[in-house]
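Engineer: Here is a sequence with its predicted model. Questions after.
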Amino acid sequence: MTPTAPDRHTVSARISPRGGLDILSRDEVIRLRDASSGGLHELLRRCALAVLTSGSQSDDPRAAQERYPDFDIQVLQQDRGIKLELKNAPAVAFVDGEIIHGVAEQLFSVVRDIVYTAIEVKRGDRFDLGTSEGLTSAVFEILRNAHALRTNVEPSLVVCWGGHSISRNEYEYTKHVGYEMGLRDLDICTGCGPGAMKGPMKGATIAHAKQRRVGGRYIGITEPGIIAAESPNPIVNELVIMPDIEKRLEAFVRLGHGIVIFPGGVGTAEEILYLLGILLHPANEGLKYPLVLTGPAGSKEYFEQIDAFLRLSLGDEVAQHYRIIVEDPAEVARTMARGMRHVRQRRLEQKDAFFFNWSLHIDHPFQQPFAPTHANMAGLDLHREQPMHTLAADLRRAFSGIVAGNVKEEGMREVEAHGPYEISGDPAIMQALDKLLESFVAQRRMKISGEYKPCYRVVTG
């Protein structure tokens, strides 16, 4: 690596591959370098800048772009492989002129996934993205290309969902839960950002070290619209960038063996509804999928609000699919450990793989990307006169649109240009939704910093 420092805030350097990526074709390099080639260069630049600014306290995806307007990244093809050329990169990613190893690994993960998605998934003819089977195959191949699928490994991967904007007490609780799970030889997969996505990993690293467990997995799964607002935390040692939020969610539920949900905001509510919509489908009856909602004593009211909203919207039977545990990290970990044994037995009976949950049925509507336009948000069918798993799918899309309006560039531009999204439906559901969202705002769960201006309007009358 040959670094130069134009000023104390930035560094320019050339770095060699870390994390297994060392060969790209000339065509792949050209596409990554050419800003007119489907926008790949700009996508690469935005995702790379997110990795280089890990630890940022802003969740506005435009903040890093404004702070480092001269940053650029180029992929260089050389006889012995490739190198990344960084120009005016954030100095925080370097120590004495040398890039931090974990940052370098994540950078090459960005290149790997952007190339694979652009060449093999979106532009190739390998996958029929118009079918459920084709979409699941695409998710599988992206994960396999990222070496996230491992054979001959017992079920042990716990997916942890929760907010990026949580209180200090809630964050410390997520660390304690991660610690208890790590003591029981469980690995962690999160959305890879700050808050509830970082805490469980941090706790598990200490527990794995105490147990002298080598090779602990701290998997972070993100997507281009999220990564700039939720930069990967430095503990992530396996970063995977899925093409969109729907494939990201499917990757979580097919890769993981159980899910723990911590307090969060609309993004967490979206994830809860996505999973419950799947579990409520008749085709998944009898499926073993341990699901725990947990937080410290101060978060009890939060979970009561979530539970009430779910029961009102989807019926009391929805509660059979999850367990709420308050202020008991050890019991959360024990529940997950027991759940892993049940998952193992079920997979053996179904002759299903441990590393990818093929038998899980996911309806095509859950897999289709949702564009958060005003027309699409207004057109959501949020009424009870339909199967509960179908209602859950549209409720998930409502929360997805609010996430876009809060932290994704395209959603923020849409709201700035046309005003807040309007959401309407069954009056009782709308009143419950409005109350839940108001509680998120009051508890400052919508944004990390600054005053929150709602990007939505719930029509309750």
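Structural biologist: Sure, I can see it.
Engineer: going forward, measure contacts and count neighbours with C-alpha atoms only.
Structural biologist: Fine.
Engineer: and residue 265, how many neighbours?
Structural biologist: Neighbour count for residue 265, taken as other CA atoms under 10 Å: 25.
Engineer: helix/strand/coil for the closest residue in space to it that isn't next to it in sequence?
Structural biologist: Here the nearest residue to residue 265 in space, its sequence neighbours aside, is residue 445; by CA to CA, 6 or more residues apart in numbering that works out to 5.0 Å. Assigned by DSSP: H, G, I helix; E, B strand; the rest coil, the conformation of residue 445 is coil.
Engineer: distance of residue 445 from residue 454?
Structural biologist: 12 Å (CA to CA, to the nearest Å).
Engineer: Residue 305 versus the residue nearest to residue 265, what's the distance?
Structural biologist: Residue 445 is 14 Å from residue 305, by CA to CA.
Engineer: which stretches of the stretch 151-300 of the chain form helices?
Structural biologist: Along the stretch 151-300 of the chain, counting by DSSP state H, counting those that start in this stretch, helices occupy 168-183, 199-210, 224-227, 245-255, 266-279, 300-314.
Engineer: In a markdown table, list those helices along with mean neighbour count and distance to residue 375.
Structural biologist: Formatted as a markdown table, the helices of the stretch 151-300 of the chain follow (neighbours: other CA atoms under 10 Å; distance: least, CA to CA, whole Å):
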| stretch | mean neighbour count | distance to residue 375 |
| --- | --- | --- |
| helix 168-183 | 24 | 36 |
| helix 199-210 | 23 | 37 |
| helix 224-227 | 22 | 20 |
| helix 245-255 | 22 | 19 |
| helix 266-279 | 22 | 19 |
| helix 300-314 | 17 | 23 |
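Engineer: try this one side by side with the last:
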Amino acid sequence: MEYPVLDTQISPEGRLDVLLKAEVNKLLDTSHGGLYTIFRHCTLAVLNSGNALDDGKELLARYPSFSISIIHRERGIKLDIKNAPASAFVDGVMIKGIQEHVFAVLRDIIFLNSEIEGNAQFDITTSQGITDAVFHILRNANQLHPLVNPNLVVCWGGHAISGNEYDYTKHVGYQLGLRGLNICTGCGPGAMKGPMKGATIGHAKQRIANGRYLGVTEPGIIAAEAPNAIVNELVILPDIEKRLEAFVRLGHAIVIFPGGAGTTEEILYILGILLHPDNVDTPFPLIFTGPASAAGYFKLIDQFIGATLGAQAQNRYQIIIDNPVLVAQQVLAGIGEVRAYRKATSDAYYFNWALKIPNEFQHPFIPNHLNMRQLQLHKNQDTHLLAANLRRAFSGIVAGNVKEAGIRAIEEFGHFELTGDSDLMESIDALLTSFVQQQRMKLPGKLYVPCYRIIK
């Protein structure tokens, strides 16, 4: 099947107008270790925004002749784009929001390579060095707003949700928007788009003209979760761990909607951090919510958390079913506690410096077959460390489902294997089986085939 394509040249508007020749050369370097491949992949994903495709490998196969190059002139730059998805254009002109996202890709890829990677200022073998790197990436993207009261709500949830669940996310977003709260998500479709869409209406009714709809992503996942049309601010972090840290450093509350393995990874990440002894007294509103039809889903999630991480973890969140107004009210009240705590401890409103994030949650996990099989999935360890290892297991499953490298690894070497304590394995198996039965791990247009095998 052929997919319609168009060519164009675009210029930045007030952002990243000029580049060093050395930066251009790196971006166009197609050799091993060059930046061109990652630049091309991320740009193609942005241009494919709005299309129902959840497979990085297939996206590249659909547009094999897509190319992007930089026209470097002393008075500025242009991007020369050939064979781009036609859906990114209206009457032959690239959609404004998509054009902004393309230059956000360029900005972040350049900054990561020139200012973060190999910079002695950032020792990314240490927790503080990683946090400093995340801070500088967000600051370069103009996402740190020091003169604003806490108001950013992170919304997590699946991209493959039902229509009923999607409508519910819009209702919650609407109630949050009415209360002047901004939205940050993983920037994709489903539960990442719905809250933003609802908030736009709430903001419009309150005559809020500068609402933030922030999308936070990373190169490995952007093809599966391309920025939706409502995202007006986009940031690309170098890996999933730094992406997750950006969420919790920026956000003042988290609302979690139904999802699959990726949402479970996010739940385990935030719970593992909140279970660390240094964070016991740190307020961080965390609400699980969905329509009445999702009550069974959250019952299973709650049971899984109780069976693996225990009652202490269950005490760190609320479950609110079918009540968007109450969700927004509880979020607003919780953010009030966050503001009071930050003020009392002299912590910044715009970046949560005080939150302790252990290195186990920061060091990039490479989801290959050996690393997946060697995960420490047993209860003979601190609870927050168990959460870190469970998070890695679900991260690997996400990689095997939708990331290009993970898909190719499964095709070449077969299923990932997970092994550990029998009761933990049974809990993981039961949860993943329920996701498949509820079609929460479906891929658009495909029959879901698990990329993992549970070894009990």
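Structural biologist: Happy to help now that I have it. On a predicted model such as this, the values are computed, not experimentally measured, just so you know.
Engineer: count of neighbours near the corresponding residue of structure 2 for the residue nearest to residue 265 of structure 1?
Structural biologist: With TM-score structural alignment as the criterion, the equivalent of residue 445 of structure 1 in structure 2 is residue 440. The criterion is other CA under 10 Å. On that basis, residue 440 of structure 2 has 21 neighbouring residues.
Engineer: Would you map the strands across the stretch 1-150 of structure 2?
Structural biologist: 5-10, 67-73, 76-85, 89-90, 93-94 (DSSP state E, counting those that start in this stretch).
Engineer: wait, doesn't the residue nearest to residue 265 of structure 1 sit right on residue 166?
Structural biologist: Yes: the criterion here is CA atoms under 8 Å, and residue 445 of structure 1 meets it with residue 166 at 6.3 Å.
Engineer: shared neighbours, those two?
Structural biologist: Overlap of the contact sets of residue 445 of structure 1 and residue 166 (by CA atoms under 8 Å, 6 or more residues apart in numbering) consists of residue 264.
Engineer: relative to helix 295-308, how tilted is the helix or strand where residue 388 of structure 2 lies?
Structural biologist: According to DSSP states H and E, residue 388 of structure 2 maps onto helix 383-402. Interaxial angle of helix 383-402 of structure 2 relative to helix 295-308 (axes from the mean of the first three to the mean of the last three CA atoms, to 10 degrees): 130 degrees.
Engineer: quick one: the counterpart of residue 210 of structure 2 in structure 1 and residue 143 of structure 1, what's the gap?
Structural biologist: Mapped onto structure 1 by TM-score structural alignment, residue 210 of structure 2 lines up with residue 215. Residue 215 of structure 1 is 18 Å from residue 143 of structure 1, where distance means CA to CA.
Engineer: When those two are compared, which one has more neighbours?
Structural biologist: residue 143 (20 against 9).
Engineer: Next up, the contacts around the closest residue to that one other than its chain neighbours.
Structural biologist: Computed as CA to CA, 6+ apart, the closest residue to residue 143 of structure 1 that is not its neighbour in sequence is residue 149, at 6.4 Å. By CA under 8 Å, 6+ apart, the contact set of residue 149 of structure 1 is 143, 255, 355-356.
Engineer: Mind picking the two most distant members of those residues?
Structural biologist: Pairwise distances across these peak at 10.3 Å for 143 and 355 (criterion: CA to CA).
Engineer: Longest helix in structure 2, please.
Structural biologist: What stands out as the longest helix in structure 2, according to DSSP state H, is helix 324-345.
Engineer: what angle separates that helix from helix 163-178?
Structural biologist: Helix 324-345 of structure 2 runs at 50 degrees relative to helix 163-178, counting by the same axes, to 10 degrees.
Engineer: corresponding residues in structure 1 for helix 324-345 of structure 2?
Structural biologist: Aligned using TM-score structural alignment, helix 324-345 of structure 2 spans residues 329-350 in structure 1.
Engineer: how near is residue 39 of structure 2 to residue 105 of structure 2?
Structural biologist: In this view, residue 39 of structure 2 and residue 105 of structure 2 are 7 Å apart by CA to CA.
Engineer: Overlap in contacts, these two.
Structural biologist: By CA under 8 Å, 6+ apart, residue 39 of structure 2 and residue 105 have no common neighbours.
Engineer: Just put the strands of the stretch 1-150 of structure 2 in JSON lines and tack on distance to residue 101 of structure 2.
Structural biologist: Shown next, in JSON lines, are those (distance: least, CA to CA, whole Å):
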{"stretch": "strand 5-10", "distance to residue 101 of structure 2": "12"}
{"stretch": "strand 67-73", "distance to residue 101 of structure 2": "14"}
{"stretch": "strand 76-85", "distance to residue 101 of structure 2": "13"}
{"stretch": "strand 89-90", "distance to residue 101 of structure 2": "14"}
{"stretch": "strand 93-94", "distance to residue 101 of structure 2": "11"}
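Engineer: which residue sits closest to the equivalent of residue 99 of structure 2 over in structure 1 in space, ignoring its chain neighbours?
Structural biologist: Using TM-score structural alignment as the criterion, residue 99 of structure 2 maps onto residue 104 of structure 1. Leaving out its chain neighbours, the residue that sits closest to residue 104 of structure 1 by CA to CA, 6+ apart is residue 18, at 6.2 Å.
Engineer: Structure 2: which residue goes with the one you found?
Structural biologist: Under TM-score structural alignment, residue 18 of structure 1 pairs with residue 13 in structure 2.
Engineer: What is the burial count for its match?
Structural biologist: 10.
Engineer: related to what we said a few turns ago, which position in structure 2 aligns with the residue nearest to residue 143 of structure 1?
Structural biologist: Match for residue 149 of structure 1 (TM-score structural alignment): residue 144.
Engineer: again with residue 202 of structure 1
Structural biologist: So residue 202 of structure 1 corresponds to residue 197, using TM-score structural alignment.
Engineer: Might one say that that match is in contact with residue 171?
Structural biologist: No: with contact defined as CA under 8 Å, residue 197 of structure 2 does not count as touching residue 171 (9.1 Å).
Engineer: can you pull the contacts of residue 296 of structure 1?
Structural biologist: Contacts of residue 296 of structure 1 by CA under 8 Å, 6+ apart are 169-170, 173, 326-328.
Engineer: Mind telling me what residue 234 of structure 2 corresponds to in structure 1?
Structural biologist: Aligned counterpart of residue 234 of structure 2 in structure 1: residue 239 (TM-score structural alignment).
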